[in-house]
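Trainee: fold the following.
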Amino acid sequence: MRLNVVITLLTLAAPAFAGGQFNDWRSGDLVFQESRSPQAAAIRAATGSAYTHMGIIEVTEGGIFVIEAGRVVGATPLRDFIARGTSGEYSVYRLANLEPEAAVAVLAASRSYFGLPYDIFFRLAPDAIYCSELPHYAFRSIGRNLGTVQTLGTLAINHPEARGIFLSRWQDHPDCADIDQQACWNVIQSQEIVTPASIAGDAALEQVFSNMKP
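Mentor: Below you'll find the model as predicted:
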């Protein structure tokens, strides 16, 4: 009996990072994954992180959804979101002391971007939205500035995979009209961005689960 008690206590004390599935979802949680999109390798190379996509959790009576910037901004069933990630792995982060009313406000702010297209240029401008830009705006609506605004030039965008994805799109870049490729590359390097990695690294967030391999 005493041995069973010890085993039970050890199990309860075990961290949530060991694997398996997470069951304590709350609205306003942030879920990160390594996506399998063509640009994921470029994001990973530029940021040095496996977090290449993310979204905001919404818990409803009809199920759990991820509000995300996919092809367009919208709500995706959690199961589908997880299935799209590499090996079905993900990490969950939570803002400490996020009140239910504040979570409702965050979700309302994120829903105000529904239908906007994905921003393949990663510009910090609300006419098109990339994945980590969405929570950056949504949490700003409650006075929380999650993540660090960086310039692309401070990331490892000269890595061949990262540079390749940007230069493959330069001619359509909104800020590169009437300039050549080199001038556009200079513009791109000074462009501001909020990455998934910088949001995950925000001191206000706590990782409450991960089954992603180190």
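Trainee: CA only for contacts and neighbour counts going forward, please
Mentor: OK.
Trainee: quick one, what contacts the residue nearest the centre of the chain?
Mentor: Residue closest to the mean C-alpha point of the chain, counted by Cα atoms, centre = their mean, is Met54 at 2.6 Å. Neighbouring residues of Met54 by Cα atoms under 8 Å, 6 or more residues apart in numbering: Leu30, Val31, Phe32, Gln33, Glu68, Cys131, Ser132, Pro196.
Trainee: looking at these, which are in strands?
Mentor: Judged by DSSP state E, strands contain the following of the contacts of Met54: Leu30, Val31, Phe32, Gln33, Glu68.
Trainee: need the contact list for the closest residue to Gly153 other than its chain neighbours.
Mentor: Leaving aside its sequence neighbours, Gly153 sits nearest to Gln189 (Cα to Cα, 6 or more residues apart in numbering; 4.1 Å). Contact partners of Gln189, counting by Cα under 8 Å, 6+ apart, are Thr151, Leu152, Gly153, Thr154.
Trainee: here's the other one to compare against:
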Amino acid sequence: MRWSVLVAVWLGAHGAVAAPRLEEGLRTGDIVLHTSRSRQSQFIQAATESPFSHVGMVEVTPKGAWVVEAVQPVQRVSFAKWKARGVKGRILVLRPKALSDAQKQQAVDTAKTHLGKPYDWHFGWGDEAMYCSELVRKAYAQGAGVEYGKMERLGSLKVAGLKKPMRERYGAKVPMDLELVTPASLATDARLEVVHSDFPSVR
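Mentor: Purely as a prediction, here's the structure:
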């Protein structure tokens, strides 16, 4: 028996066969989160007390997996590229529990109608510009009738120590009553099943 065959048999017998790549287990409509390397990431993490500062939606095609995300501008990138941009390559993958494949595809299709729009640096709720978690919540609300995550007032987040970056973004009058949805609130939504996580604790 050839040495390569013997090795394969030994590995199989000892449960050491490599697991399929993460990308192969993705499904259209999966919600993916990571810790962004952007300048504002540290502020989002501090305000939400969560490592999750960026989120996107997966679309699986015959040419591989892609992520629709709201950056500057809203775009569709390969999953491999999206994952590599996260700190240490760590990723959280969530999957809606009670939606059909058709509903999830419709949500992704809805997200893609916003491709090319600018990033919303002020976290507003209009459709002329988008931030990452807004795109995900709106795509599922409009495409599948489900609102994931929750709307929170800016002032209800842990922003006491972020006065300088908030003044830089909003000026002297910071809109503490502004309602927004955060990546952290999506990460803790019980209607989303954790199918993969590289983070030590999620929920």
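Trainee: any idea what the TM-score is?
Mentor: Scored by TM-score structural alignment, normalised by the length of structure 2, the superposition of the two chains gives a TM-score of 0.86; 188 aligned residues with a Cα RMSD of 2.1 Å.
Trainee: re earlier: for the contacts of Met54 of structure 1, which ones persist in structure 2?
Mentor: Here is what carries over to structure 2 from the contacts of Met54 of structure 1, by both residues aligned by TM-score structural alignment, their matches' Cα atoms under 8 Å: Leu30, Val31, Phe32, Gln33, Glu68, Cys131, Ser132, Pro196.
Trainee: returning to that earlier point: return the member of the contacts of Met54 of structure 1 nearest to Phe121 of structure 1.
Mentor: Nearest to Phe121 of structure 1 out of the contacts of Met54 of structure 1 is Cys131 (Cα to Cα; 11.8 Å).
Trainee: skipping its backbone neighbours, what lies nearest the closest one in space?
Mentor: Spatial nearest neighbour of Cys131 of structure 1, excluding adjacent residues (Cα to Cα, 6+ apart): Ala69 at 4.8 Å.
Trainee: could you double-check that the one you found lies in contact with Ile120?
Mentor: No: contact criterion Cα atoms under 8 Å: Ala69 of structure 1 and Ile120 do not qualify, at 10.8 Å.
Trainee: what touches both of these two?
Mentor: Listed as contacting both Ala69 of structure 1 and Ile120 by Cα under 8 Å, 6+ apart are Tyr130.
Trainee: between those two, which one's more packed in?
Mentor: A direct count of neighbours by other Cα atoms under 10 Å for Ala69 of structure 1 and Ile120 places Ala69 higher, at 30 against 15.
Trainee: please enumerate the helices of structure 2.
Mentor: Under the criterion DSSP state H, structure 2 carries helices at the ranges 3-13, 41-48, 79-85, 101-112, 132-144, 163-170, 183-187.
Trainee: output these in JSON lines; the columns should cover mean neighbour count.
Mentor: As requested, the helices of structure 2 are exported to JSON lines (neighbours: other Cα atoms under 10 Å):
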{"stretch": "helix 3-13", "mean neighbour count": "11"}
{"stretch": "helix 41-48", "mean neighbour count": "19"}
{"stretch": "helix 79-85", "mean neighbour count": "17"}
{"stretch": "helix 101-112", "mean neighbour count": "20"}
{"stretch": "helix 132-144", "mean neighbour count": "22"}
{"stretch": "helix 163-170", "mean neighbour count": "12"}
{"stretch": "helix 183-187", "mean neighbour count": "23"}
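Trainee: as JSON lines, the ones you listed with distance to Glu59 of structure 2 would be great.
Mentor: Below are the helices of structure 2 laid out as JSON lines (distance: least, Cα to Cα, whole Å):
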{"stretch": "helix 3-13", "distance to Glu59 of structure 2": "32"}
{"stretch": "helix 41-48", "distance to Glu59 of structure 2": "24"}
{"stretch": "helix 79-85", "distance to Glu59 of structure 2": "9"}
{"stretch": "helix 101-112", "distance to Glu59 of structure 2": "7"}
{"stretch": "helix 132-144", "distance to Glu59 of structure 2": "13"}
{"stretch": "helix 163-170", "distance to Glu59 of structure 2": "32"}
{"stretch": "helix 183-187", "distance to Glu59 of structure 2": "18"}
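Trainee: and those helices: which comes nearest Val93 of structure 2?
Mentor: Per Cα to Cα, nearest to Val93 of structure 2 of the helices of structure 2: helix 183-187, 9.0 Å.
Trainee: so that closest one corresponds to what in structure 1?
Mentor: Alignment of helix 183-187 of structure 2 against structure 1: residues 196-200, by TM-score structural alignment.
Trainee: other residues contacting that stretch?
Mentor: 32, 47, 49, 51-54, 93, 131-132, 146-148.
Trainee: now with 7 Å?
Mentor: Contacts to stretch 196-200 of structure 1, defined as Cα atoms under 7 Å, 6 or more residues apart in numbering, come from residues Thr47, Ser49, Tyr51, Thr52, His53, Met54, Ser132, Leu146, Gly147, Thr148.
Trainee: quick revisit: right, and the helices of structure 2 - which one's nearest Leu26 of structure 2?
Mentor: Taking Cα to Cα, helix 79-85 is the member of the helices of structure 2 nearest to Leu26 of structure 2, at 9.6 Å.
Trainee: superposed on structure 1, what's the mean shift for the closest one?
Mentor: In this overlay with structure 1, the average offset of helix 79-85 of structure 2 from its partner residues is 0.7 Å by mean Cα distance after the TM-score superposition for structure 1.
Trainee: now do that helix: distance to the chain's middle.
Mentor: Centroid separation for helix 79-85 of structure 2 versus its chain: 12 Å, with Cα atoms, centre = their mean, to the nearest Å.
Trainee: thanks again, I'm all set now.
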